[in-house]
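Novice: Sequence plus the predicted model coming up.
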Amino acid sequence: MSTSYFFSSTYNESNEEVSLLYGLPDPSVLSRVTANESGFVQMATWQNNQNAWVSLFFPNEPCDHYMHCGGNCVCDPYQLGEFECQCLPGYEPKVKSEWKSRNAINGCTRKPGQQFCGNGSSADAKFIKLTSVKVPDTTNAIGNRSMGLIECADLCSKNCSCTAYSNANGDNGGSGCITWYGDLNDMRKYSNGGGLDVYIRVSADELAQYLKNSKGFNSKKVIIILAASIIGVLLLVCAIRLALRKRKGPTRNRKLPSFNIDPVSSYEVTPRKDEIDEKGDIHIFDLRTIVSATNTFAFANKLGEGGFGSVFKGQLQNGREIAVKRLSSSSGQGVEEFKNETTLIARLQHRNLVKLLGCCIQQEEKMLVYEYLPNKGLDNFIFGMRHSIFFGYVVVAN
């Protein structure tokens, strides 16, 4: 029913016997197989690195155990979160109280009041096809190698005691005929095309209800697929737009959401000193205001530079002197780092720290605007450097 990288199997069938031979592709592997009284098949291999036998137990799924779900059931291990035992079409749990507690040992029985045999003609017989299943136990079955599937269906239809039929061999489109009489035992579901197709005898009413439920299920499936496809397309569009937005960089007049931002677009009026100290607000400067204040970032106004970029001295229209920290495009500092630095400095307003007056985020520019310190930075007094490098939050002398 399934393939394995560990061992190979060979199936042989004749008029005298049926055999299944297991072998190991690698002759250097030492292996042994035993069966215990509970029906478990144990396969052990010798591991040189552990100097011991390592065991593998079969079966490894509940549905592999014989009669795990009782009679007239099919065991489906792929029902995630659901009871693996399901009654066959036209059947219902024999003991419903046990079924609710996930105990299917007593299996299922025919639903009452069903008329599925009619007058014995093949036209009155109805069957539901179960695909990719392990055929029922063949204790109560009859096989015929010379019949095809159509002849097999006609044979079962004319016999009221026949409960199911199937091909005897699923290879090359199927051949032979197997018909079952009485309970259908030890069936399970397979995936990936394993197993055979089995036709279960049902009443006309049961077939009509089954087809109705199948159509409803298919409609719901189509709706779910369409909804998932639409949602997937919308998510893809959103992801593309987000990627394009990040590639373009900050847009014009982009605001930082984590600050209290002054709605004015340019810094024309000097705020009161106590207003800056108490609130710690920052202002958004217009790019034209910064360009005008620094004389288009003239070299004569350059105070210093570092890995982040350059610092320029400027003067606003109201006469206030400022220091503009202009982020270099090659600094590697992105929007998040820029926001973090702005947040830190804005919240650490202190009389011994240089004050952050505002920022400018426009087009490809990211700049911080500080108050201008005419006495240079603390590093100049400590190290005696002729040209100090401006640090945005350096401690200055009183």
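Specialist: Received, thanks.
Novice: going forward, measure contacts between C-alpha atoms and count neighbours the same way
Specialist: Will do.
Novice: all helices of the protein, in order?
Specialist: 96-100, 149-157, 204-248, 273-279, 287-293, 335-347, 378-383 (DSSP state H).
Novice: which parts of the second one are buried?
Specialist: Buried residues in helix 149-157, defined by neighbour count with 16 or more other CA atoms under 10 Å: 149, 152-153, 155-157.
Novice: coming back round to it: for the helices of the chain, give me a markdown table that also has distance to residue 303.
Specialist: Below are the helices of the chain laid out as a markdown table (distance: least, CA to CA, whole Å):
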| stretch | distance to residue 303 |
| --- | --- |
| helix 96-100 | 81 |
| helix 149-157 | 93 |
| helix 204-248 | 30 |
| helix 273-279 | 24 |
| helix 287-293 | 14 |
| helix 335-347 | 20 |
| helix 378-383 | 13 |
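Novice: out of the ones you listed, nearest to residue 8?
Specialist: Between residue 8 and those, the tightest spacing by CA to CA is seen for helix 149-157, at 29.9 Å.
Novice: Counting by contacts, list what the closest one packs against.
Specialist: Counting contacts by 3 or more CA pairs under 8 Å, 6 or more residues apart in numbering; DSSP states H and E, helix 149-157 is packed against strand 162-166, strand 177-181.
Novice: Which strands and helices lie in contact with the longest strand that the chain contains?
Specialist: When the chain is scanned for its longest strand (criterion: DSSP state E), the result is strand 126-134. Applying 3+ CA pairs under 8 Å, 6+ apart, one finds that strand 126-134 contacts strand 187-189, strand 196-202, helix 204-248.
Novice: Out of the ones you listed, flag the one nearest residue 381.
Specialist: Nearest to residue 381 among the helices and strands packed on strand 126-134 is helix 204-248; the distance by CA to CA comes to 41.8 Å.
Novice: ok, structure two:
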Amino acid sequence: MTLHLCSLLVFSLPQALQSSTIDSITASSPLVQNQTLVSSSQIFELGFFTPKGSAKQYVGIWYKKMTPSRVVWVANREKPLGHTDQSASLTIGEDGNLKLLDGRQNTVWSTNVMAKSNYSEALLSDFGNFVLQDRNENIMWESFDEPTDTLLPNMKIGVNVKKGKKLNLTSWKGEDDPSLGSFVMGVTLETPPQLFTWNGSSPYWRSGQWDKTKFIGIPNMTNTYYDLQQDNVQGTSYYYLNNYNNSIFGYTFISSKGSVKSVYWTNGWLTYWKAPAPTNPCEIYGICGPFGVCNPFSSPMCRCLKGFKPRSDEEWNRGNWTRGCLRKMELNCQKSASAAASTTVEKDMFWQMRQIKLPDSADHLLIDNVEGCQSWCLENCSCLAFSYVNAIGCMAWSKDLLDTQQFSMGGEDLFIRLADASAGVPTRTKLIISLSTISGIILFGAGISVCGLSKWRGKFRKMTIPRLFTSEELLRDTAWKDQMKEDDTSNLVVYDFNSIRLATDNFNVENKLGQGGFGPVYKGKLNDGKEIAAKRLSSSSSQGIAEFKNEILLISKLQHRNLVRLLGCCIEEEEKILVYEYLPNKSLDTFLFDSKEKEKLSWSVRFHIIQGVARGLLYLHHDSCLRVIHRDLKVSNILLDEKMNSKISDFGLSRMFEGTQVLVNTHKVVGTLGYLSPEYAMGGIFSEKSDVYSFGILLLEIISGKKNTSSDYPGQHLNLLAYAWHLWCEDKVLDLMDEGIADAFLVSEVMRCIQLGLLCTQDHATDRPNMLAVVLMLNGESNLSQPKQPTYTFSRSLAHEVPSQEESIRSMNTITITTVEGR
């Protein structure tokens, strides 16, 4: 997901604006045009403003110190003041209400609430909420209950049926006109809920269904903070960004042209996600009509679903698809209603579509398994399609399938009801089970196949193959089959389970080397005397067969002295084991973060380790037959041989690419918090520069001997990166060094490494060097530029800190893999 500078409203303020600020509005202390109301931590500001090019004046709220500024709330959007009205004021009236008065003391805008007295006070919170409260600090009115075009953190939009109240965002009429525009954004009350934007009363865009962590119709929306709470008993659905500790600076707004943008602050306003995307007309609601599916990469982009044809060929050929498609053949269940009793009518079929933005108007059924969902749909002729999403459950469609889109990544499985046997698969087959089950069985079989196609040097015992699939079905993953045709796995050995069990003394705990996200790792010795490290998939593993497959495919193709070497695999019944070369010094963290063992890491040893990791990454990114992004580089994944040579390990989360592809979007962020680059953690965007960021954190940890996620840095700094930046600014950067190596080192080498660590952890990927440049810089063959301040370098005492991240990651810098998904 490419980050763009968001379009910002330019506005001007009265010349005297900066003359004074106030902290509250009372009857005796109104807000006048030479003043602004500022929140206690100086985050938000409220005052009079005039949009650029406009002759009208408004009262609004904006972020105080983040420029260019943008108004996020407007009081009198439908009743502006004249630009020349310099006597207007915002005050507390005799009835206790907050009132905007023009120069003639006429009420232009008011809160209009029942107030018991005129002893009221208006305050602006650090969350951007403008609040009217009584003498007992009871809130009588708040701006969060009257949103304009912007959703701030901790603010809600949604619907309350019992109260008959809707909290929607309504666009500005134009860039210089805050009055009500034609686009509205809100939340539906259906189950599961969806975000919608409407142009007038017509749907313009929708998010897809909420799966308790994210909207499944936005495949590149990686959610960390957003939440949607629905209470069917109370009749409420509310969408909001949870920012209880005020660690996030950003907002979501709907523009005057109908686009929804979520932006956040990181040395400038950057777009987190935007919809509908200007490059994807398929995101416009219902563009292909009923029973049509849109694919922006196809020509034409609209086509009819399987078993359907254009309602009008003439219109379809002209590119007018809005009337959609109609069914070619009547459903068998429809025929059976009029068929004679003696007539045997075949059952309908289901056609499976993958990676789909599911259609609108789904009915949610209280069925907790895919088989039951399928059976219900089959027995109800009104059911035209169904889908089972693990986090949602069973959804069925009885209305026209509208606003369906084909994704290139993400999406869900949709099963279309058809009568033609040649168009579908029999409903009795076990193939239409949940996507996770399909993937697991396919990959299990594929794992067997990779070892089976190798030139075996070990014995192969009889393995149990799931009976649900034929051999052809086991290999129907095209990418997997293509890779198997190559001979790059020919050096792998397929070990039988008994040989691994004997080698590890029945997986004796005394032979356990560590515990990763995949499972435990054991030291072993084979009959020929060769020492091995056996990584055994655990039933409670946070990873699984996909990572198992990934390791086999990747490491068998990669050969470099700074990468761990995979010797073979074992797949027998429920056992899945990877067999590696044994490295006697285990992983880097066993030395680096141990007060006694770290003494073995002199500066020369540490610099040697750093250089080895850099060379390994350079090979992965540039020199190998496949371009590989590791995605989980950290100290526990750096192994050390007997000569303390560093070797990168654990490729279960890695991704490989061909050609010049450098930027990828993912709907699932994986890795370890503290090592994730900002664009990956917040936007799901990963590239080679994501590994560079992780390398920068790793470099600073090796120099300091401290964990990035530790919470005991001097001066209450948020993390190691914050502390390093502070020392850099104070010209005390050598204070970062581990005390154990402070007496024997080359100053120029250490300084170069610290500066390089800061360069590798720049916020913007484009500001980070690639690994070729990193290796040159490490060797002193290239000059280093000056680093910029990273975002997450604020003190805990400041409002700009991110305290929630600290609690999340305090114990994550371990051998355990963390999978970061939407909350």
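Specialist: Ah, there it is. As the structure is a computational prediction, the values presented were derived from the model and not from experiment.
Novice: Report the TM-score for the pair.
Specialist: Laid over one another, the chains give 0.43 as their TM-score (TM-score structural alignment, normalised by the length of the first structure), with 217 aligned residues with a CA RMSD of 4.5 Å.
Novice: on that earlier part again, which one of the helices of the first structure lies nearest to residue 46 of the first structure?
Specialist: Relative to residue 46 of the first structure, the nearest member of the helices of the first structure by CA to CA is helix 96-100, separated by 42.6 Å.
Novice: thought residue 127 of the first structure was touching residue 205?
Specialist: No: applying CA atoms under 8 Å, one finds residue 127 of the first structure not in contact with residue 205, separated by 11.4 Å.
Novice: more neighbours, those two?
Specialist: A side-by-side neighbour count of residue 127 of the first structure and residue 205, using other CA atoms under 10 Å, places residue 127 first with 21 against 13.
Novice: Skipping its backbone neighbours, what lies nearest that one in space?
Specialist: For residue 127 of the first structure, the nearest residue in space outside its immediate sequence neighbours is residue 201; the separation is 4.4 Å by CA to CA, 6 or more residues apart in numbering.
Novice: Look up how far residue 315 of the first structure lies from that neighbour.
Specialist: Separation of residue 201 of the first structure from residue 315 of the first structure (CA to CA, to the nearest Å) stands at 94 Å.
Novice: what's the closest of the helices of the first structure to residue 110 of the first structure?
Specialist: Ranking the helices of the first structure by distance to residue 110 of the first structure, with CA to CA as the measure, places helix 204-248 first at 11.2 Å.
Novice: Could you name the helices and strands sitting against the top strand by length along the second structure?
Specialist: Criterion DSSP E: the longest strand present in the second structure is strand 177-187. Other elements packing on strand 177-187 of the second structure under the criterion 3+ CA pairs under 8 Å, 6+ apart are strand 156-160, strand 169-174, strand 194-199, strand 236-241, strand 250-254.
Novice: who touches residue 99 of the first structure in this structure?
Specialist: By CA atoms under 8 Å, 6 or more residues apart in numbering, the contact set of residue 99 of the first structure is residue 93.
Novice: From residue 133 of the first structure, how far out is it?
Specialist: For residue 99 of the first structure, the distance to residue 133 of the first structure - CA to CA - is 22 Å.
Novice: still on that earlier bit, so of the helices and strands packed on helix 149-157 of the first structure, which one's packed in deepest?
Specialist: Mean neighbour count (mean count of other CA atoms under 10 Å) peaks for strand 162-166 among these, with a mean of 25.
Novice: name the helices or strands packed onto that strand?
Specialist: Taking 3+ CA pairs under 8 Å, 6+ apart as the contact cut, strand 162-166 of the first structure packs with helix 149-157, strand 177-181, strand 196-202.
Novice: Residue 131 of the second structure against residue 98, yeah?
Specialist: No: look at residue 131 of the second structure against residue 98 with CA under 8 Å: they stay out of range, at 9.7 Å.
Novice: With neighbour numbers in mind, choose between the two.
Specialist: Looking at residue 131 of the second structure and residue 98 with other CA under 10 Å, you find the greater number of neighbours at residue 98, namely 27 against 21.
Novice: Tell me who's in contact with residue 156 of the first structure.
Specialist: Under the contact definition (CA under 8 Å, 6+ apart), the residues listed for residue 156 of the first structure are 162-165, 179.
Novice: I'd like those as a markdown table, with distance to residue 356 of the first structure appended.
Specialist: Conversion of the contacts of residue 156 of the first structure to a markdown table gives the following (distance: CA to CA, whole Å):
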| residue | distance to residue 356 of the first structure |
| --- | --- |
| 162 | 91 |
| 163 | 87 |
| 164 | 85 |
| 165 | 86 |
| 179 | 89 |
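Novice: Out of the residues you listed, which comes closest to residue 141 of the first structure?
Specialist: Relative to residue 141 of the first structure, the closest of the contacts of residue 156 of the first structure is residue 179; by CA to CA it sits at 5.5 Å.
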